[in-house]
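[1] Based on what follows, work out the 3D shape:
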Amino acid sequence: MGADTQSRRHASGAGSLTFLAVPDDAIRRVGILTEVAAIEKNLDYELPSEFVGPTSVGSRVRVPLHGRSVKGWIVSDASNADSQHDVKKVKASLGFGPPPEVIDLARWAAWRWASQPARFLSSASPETIVRSLPTPPRFEPSEAPTSPLGVLGIECARDLNPSVIRVGPVMDPFDILLGMVKELLDDSTLPKSLLVLVPGKGYSRRLVARLSRRGVPAVDLADGWPAARAGWPVVVGTRSACFAPVPHLAGILILDGEDSRFFSEGAPTWNVIDMARQRSLEAKAPCVVVSSTPTALVMNGATLRELDQTTESAHWPRVEVVDLREEDPRSGMLSSRLIEMSRAALDAESSEVAVACIVNRKGRARLVACRRCSEIARCENCESSCVLDEKLECPRCGTSRPVICRSCGATAMKLLRLGTAQLAVELQALLGVNVKEITATSGPDALKGARALVGTEAILSRVRHAKLVALLDFDHHLLAPRAGAEISALTLIGRAGRLVGGRTRPESGAVLIQTRLLDHPVVVAAEHGDPHLVVDADVDLRRQLHLPPFGSLARLKGPGALEYATLLEAKGCQSAPLGETEFLVQAKSTTALSDCLAGTPRPKAGVRVGVDPESV
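    The predicted model follows:
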């Protein structure tokens, strides 16, 4: 962010306009941005004399357009338009919409991620018609928290530059929130709102309930849009809450800033970190990210605040590592140490779920390993896992080499396959307890009666506590052929640790890692509870390769991808083919790429553009 990015904002022409005040005898005209994404310009409409409803900038209306009725937002005052110009009338009011600041934010986001403002304004608008707003409560925050995290929260609330607080993954960040509430909402002459962003809906509901018990008026945006629009003191929500309609922003707090759910991989692609920092920049308000494994995006341009290493390490889980190279090949992913620790966990844990085993997402990923020594086939250039064709091919950097094991020289390779369903059956037979398979599509009753679980990372969102969490084949995460794989793998360990507790507590459990790469930096960092080596390496790698946030790229897909990539190359971008109808376009900065995309019409053949996607 900064002046360079700020200068590229697309002004809506409604910066200080609140209500449209025009003489009674004048033609009341307004500029409308419709929900039709293909139409980005404002269209003039007349407010009829019988119009009833809010006329503030951001208010929602229904208007006629090309023979049909569409929704839209009031974005400007068009009262000074040519009175001889024939305009159509607004058909109806649809109640309150987002405030002017969010209209501006949507226009900036449309430029930043090569999309249309209407797509973002839809996220900022209520699902139902809101015709009245509640009165926000007045409250006086209690005494400021004196804990180290509470003090950090107060310090960050006083800093208008982006801040990052690094904590252990099992550390409770609630005092950070209380510190910001005290600093930003105490003795405020104007009702202001603190916006808190969390990765999941369950987390949002629990946080609102916890704040309410402490006497802090808080609302979950999922069912409290009118309260947020009225200016409730604390508004909590998930990714789309970046566009929460709070009229006076006091600050933004992002919890678990490393979580992949803060990235939208749909159309358009966008991320919470950049969006929140832009909004706080415009509002001259602090933006604070709390993270256990801050990514390069989180760290970019931010001030890092952290606790002492001993305290941070104590809030990482206890980690045990199993070397799969020394296991009996016939045991597959169910090592002898896993079975031993699972039985101990079942004996020690009286709660319903004692053991949670996590395998690669969807259970279909493949690794290539040596038949003789079980060494994983890795790229000599970037250390990513290779795929087996006529040669060993690296899907990350394109390097190929002969089918020869780097460790023992053997030429025979094997494919390692995983499947959650089969593993659940085998584990149940070995443990003699009910084992359930859990995936993202599992129903709400999937955990009922289960003492042990096998499944994808969805387990981490379904279960609050376990004595043992086992990452059955961690190499799939360590060697994923994409940038940021290492820090994502360390983040997974941190998320697993929240189920078992910190390493210094005697009642805590453990995270079991099964791998063939015992000396990998991620494994070493997890064992010592010290993420800085992995975090620093992620920043260095992205800087060297000019990957976001140290450069910008866009993935082009569709029949018009080649034509569009050629047009962008002519304007100074670099492109590389990913397939017949897929290209990757790269520029030196966000501003350069966004300007190129905004100034280059898309081909008629059709192309989908994803700017700075997480999965690169």
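[2] Please count neighbours and contacts with C-alpha atoms only from this point.
    Fine.
[3] quick one: the strands in the stretch 251-400 of the chain?
    Ranges of strands in the stretch 251-400 of the chain, per DSSP state E, counting those that start in this stretch, are 263-264, 270-271, 287-291, 303-306, 319-323, 355-358, 366-370, 387-388, 392-393, 400-401.
[4] can I get these in a markdown table with distance to Ser142?
    Listed next are those as a markdown table, based on distance: least, Cα to Cα, whole Å:
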| stretch | distance to Ser142 |
| --- | --- |
| strand 263-264 | 35 |
| strand 270-271 | 34 |
| strand 287-291 | 21 |
| strand 303-306 | 24 |
| strand 319-323 | 39 |
| strand 355-358 | 40 |
| strand 366-370 | 54 |
| strand 387-388 | 58 |
| strand 392-393 | 60 |
| strand 400-401 | 62 |
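[5] To compare against the first, here's the next sequence to fold:
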Amino acid sequence: MTSITSPARVAEIAVVAPLDKILNYAIPARLADEIGIGSRVRVPLGRRQVVGYVMNWAEPGDAKLKDILEVIDPHPLFHHKHAAFYLRAARYYVYPPGQAVRTALPAGLSALDSKPTVLSDKLYRATDRDEQPQGARQREILDYVRMKNECPLSQLRETFSAPHAALQRLVELKFLQFEEVERCRDPFAEIEVVEHCPVELNAAQQVAFTAVQAALDGPSTFAPFLLHGVTGSGKTEVYLRSIAKVLEAGRQALVLVPEIALTPQLVTRFRSWFQNHGVRLAVLHSGLSDGERYDAWRQVARGDVDVVIGARSAVFAPLPELGLIVVDEEHDGSYKQSEGFRYNARDLALMRGQMEEAVVILGSATPVLTSYQRSLGGQLTHLELPERTAERPLPEVLLVDLSQHEGESQLSEPLQSAMAEALAAGEQALLLLNRRGYAPFLLCHDCGAALRCPNCDITLTYSQVQSSLRCHYCDFHMRPPESCDRCSGVRLLPEGMGTERLEEEIRELFPEARVARMDRDTTSRKGAHHRLIEQMSAREIDVLIGTQMIAKGHDFPAVTLVGVLNADTALNLPDFRSAERVFSLLSQVAGRAGRGDRPGRVMIQTYAVDNYALDFVARHDYQGFAALELSQRQVLAYPPFGYLVNLVLSGNDETRVNCAAEQISVNLKSRTSDAEVLGPAPCLLPRLRNKHRVQILLKAKEREPLRRQVEQLQRLRTQLPAGVVLTVDVDPVDMF
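    Okay, here's the model as predicted:
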């Protein structure tokens, strides 16, 4: 992106500070040629200096303005249209605009002195000189460069050992010339790309693609679709053809995936499809290094990228000519940012598509009920893929009643038998246990006390591999004590089961099986998740144990058995979405079975065999589940038939937090009868990271009453007691 000379003398700046408004600053003459909308600048704020972002130009007024002190980067980081999008997102989620922009940008761009390193390389080209040099090594290198037309130094280093002296001599003799060029880091450069095998679309896929194609062929306008396809129905093929179509029109595509762990798989698939078409891909997600994200961001902003693939934060990618947004696995809760700027990337994708007149495809086998209801109401065009590709059947799903199969093992006899059959046949199995660690807690068998986190109202998870107790909320950790701190008893034993303990048991039951575990503990290192995926695809793993990570979009053709160890834990959460989450998770993990030539089986262990959500999972009946769940939501005016805003007040002083919550509740209740004000009440985790927490839930059938209530919060924030923080979560997904 080239720098834009300012046509004005005043810039509207979003400063990185807890301010809910944009500030005006004067543009000094010395910076007029350097500054543009999207520039990162240094400005004075009170007695300190802060980072800010130029969001627009303003007309000079009578007020005396402070000067912008410095333009930090040589080029703007985003365009005018992106500035408008960032500000609208910040307003919707009631978040300071400067801090929202900072969240949107690559990590490392918020500090005043933060100027990420731009890597460079020497690009060598052959001159018009026809004769050959005398040295054999020089001739060899020169012939190589002539064959390539131009060649970077990094490539010459890989091809020839210590080529520097020969290159220098070739330049001196005017056989070669070089220039310094920018070199961008590619985090997936080493991923092997296989040749794409064309796949013929089935009838349902063709109908879906034709509908998207019609929207892309027409005049640029916002066109949102819900691509509702069962697991293994070929949604990605529809995505790929839609992307190819938008690229033909000279526009760009953005593809969002819920987990950074899925990105390498998708990158491989996309590179395979587009490798012979000159399509330029970029990857954006938080798992990359700061330098890798910064390189990709600048390429995108310059217009040097055709397709961006990334996780949640990629929704902010500054693509200049965006024509298509794909939100894969749109049901996934990880699209919602849980701290700070609490945006939902799925909803922002729709917002951005509307603002930039783009086509948006939300894809899922289990769409969130909000999206499904929108499709029923015509706000999204509903496209359905009701069958798996290649006429493969959906897996058989069996509910195993744990009350009939209780014993020492966590695996019921039917599940053990099914695993033995699958392994004997040379097939693979997945086991889902949504609890990491060895055990959920250590229990004193003398006094009954469980070891708890000193900072949070939660027990510490025991990891036998790491020989530690850890809080997965605040990351407090300690070595297991030798005695109970309450009664000094020494009988501290692990209770319950996590993925570590399950792995131990599977190795004992099936000693010949190759067993691996996929959870946050085993995939925390860069590339670890991708290595596990490669091992599964190469049939180097027989049994993969994991948390909900294993349910997310993986395609393992040799998996014929999926076992769910305990389906009940999530059913009992005090959340109106608990049944929807269970249905979605179990349907998704069930969809990993039988994706190859052999049929699949799914065994779900539960004490609640009569639960309606589990029954619909067993019957692969999304429509039936949705109809029942939506009817219940409508009676209670819960989303999608109502709107929520969750307010959380937190602080070190419990009394101050409670008083502030009571005052805000009384204030809000006195202002309108169109919105319910529920609470204050303790949060499900009343203490988190040593902060006492109280919540107030705002609920209304329409958005407008909530918007008016939220506007009052900006004024009420300034009246909070010292040490009390108000967090606003618009459209909350979790309310812990």
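[6] quick one: TM-score?
    In this superposition the chains share a TM-score of 0.77, using TM-score structural alignment, normalised by the length of structure 1; 529 aligned residues with a Cα RMSD of 3.4 Å.
[7] on that earlier part again, would you convert the strands of the stretch 251-400 of structure 1 into a markdown table that also reports mean neighbour count?
    Shown next, in a markdown table, are the strands of the stretch 251-400 of structure 1 (neighbours: other Cα atoms under 10 Å):
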| stretch | mean neighbour count |
| --- | --- |
| strand 263-264 | 18 |
| strand 270-271 | 24 |
| strand 287-291 | 27 |
| strand 303-306 | 15 |
| strand 319-323 | 18 |
| strand 355-358 | 26 |
| strand 366-370 | 20 |
| strand 387-388 | 20 |
| strand 392-393 | 21 |
| strand 400-401 | 16 |
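[8] Out of these, which is closest to Glu183 of structure 1?
    Taking Cα to Cα, strand 287-291 is the member of these nearest to Glu183 of structure 1, at 13.3 Å.
[9] ok, average deviation of that closest one from structure 2?
    Once fitted to structure 2, strand 287-291 of structure 1 is off its aligned match by 1.0 Å on average (mean Cα distance after the TM-score superposition for structure 1).
[10] contacting residues around Asp475 of structure 1?
    Counting by Cα atoms under 8 Å, 6 or more residues apart in numbering, Asp475 of structure 1 makes contact with 515-517.
[11] rerun at 7 Å
    Residues near Asp475 of structure 1 by Cα atoms under 7 Å, 6 or more residues apart in numbering: Thr515.
[12] Now Arg361 of structure 1: closest residue in space, sequence neighbours ignored.
    What sits nearest to Arg361 of structure 1 in space, not counting adjacent residues and going by Cα to Cα, 6 or more residues apart in numbering, is Thr456, at 5.1 Å.
[13] now Arg598 of structure 2
    Here the residue nearest Arg598 of structure 2, using Cα to Cα, 6+ apart, is Thr560, at 6.8 Å.
[14] That neighbour falls within a helix, correct?
    No - Thr560 of structure 2: not assigned to a helix; according to DSSP: H, G, I helix; E, B strand; the rest coil it is strand.
[15] Is it correct that it is in contact with Met603?
    No - judged on Cα atoms under 7 Å, Thr560 of structure 2 makes no contact with Met603 at a distance of 11.1 Å.
[16] so how many other residues sit close to the alignment partner in structure 1 of Ala570 of structure 2?
    Applying TM-score structural alignment, one finds that Ala570 of structure 2 aligns to His477 in structure 1. The tally of other residues near His477 of structure 1 (other Cα atoms under 10 Å) stands at 20.
[17] does His477 of structure 1 really touch Thr491, like I thought?
    No - applying Cα under 7 Å as the test, His477 of structure 1 and Thr491 come out as separate, 10.5 Å apart.
[18] which ones are touching Pro440 of structure 2?
    With Cα under 7 Å, 6+ apart, Pro440 of structure 2 has these contacts: 460-462, 495-498.
[19] And those, which two are furthest apart?
    Leu460 and Met497 (13.3 Å).
[20] on that earlier part again, could you check which residue of structure 2 pairs with the residue nearest to Arg361 of structure 1?
    Alignment of Thr456 of structure 1 against structure 2 is given by TM-score structural alignment, with Thr547 as its counterpart.
[21] Please confirm that Leu685 of structure 2 is located within a strand.
    Yes - Leu685 of structure 2: assigned to a strand according to three-state DSSP.
[22] Could you check how far it is from His75 of structure 2?
    For Leu685 of structure 2, the distance to His75 of structure 2 (Cα to Cα, to the nearest Å) stands at 45 Å.
[23] In terms of neighbours, single out the busier of these two.
    Higher neighbour count among Leu685 of structure 2 and His75: His75, with 21 against 14, using other Cα under 10 Å.
[24] Specify the local secondary structure of the more buried one.
    coil.
[25] what about Val327 of structure 2, how many neighbours?
    Val327 of structure 2: 29 neighbours (other Cα under 10 Å).
[26] Can you find the partner of it in structure 1?
    Val327 of structure 2 maps onto Ile254 in structure 1, by TM-score structural alignment.
[27] what's the helix or strand hosting Arg62 of structure 1 packed up against?
    Per DSSP states H and E: Arg62 of structure 1 is located in strand 60-65. Judged by 3 or more Cα pairs under 7 Å, 6 or more residues apart in numbering; DSSP states H and E, strand 60-65 of structure 1 is in contact with strand 68-77, strand 92-93.
[28] Tell me which of those sits nearest to Glu527 of structure 1.
    Closest among those, once you apply Cα to Cα, is strand 68-77, at 53.1 Å.
[29] how much does that closest one stray from structure 2?
    Mean deviation of strand 68-77 of structure 1 relative to structure 2 after superposition (mean Cα distance after the TM-score superposition for structure 1): 1.6 Å.
[30] so where in structure 2 does that strand end up aligned?
    Taking TM-score structural alignment, strand 68-77 of structure 1 hits residues 48-57 over in structure 2.
[31] Now do Arg271 of structure 2 against Arg280 of structure 2, distance only.
    For Arg271 of structure 2, the distance to Arg280 of structure 2 (Cα to Cα) stands at 9 Å.
[32] These two - which one has more neighbours?
    Arg271 (21 against 15).
[33] Helix, strand, or coil at that one?
    Classified using three-state DSSP, Arg271 of structure 2 is helix.
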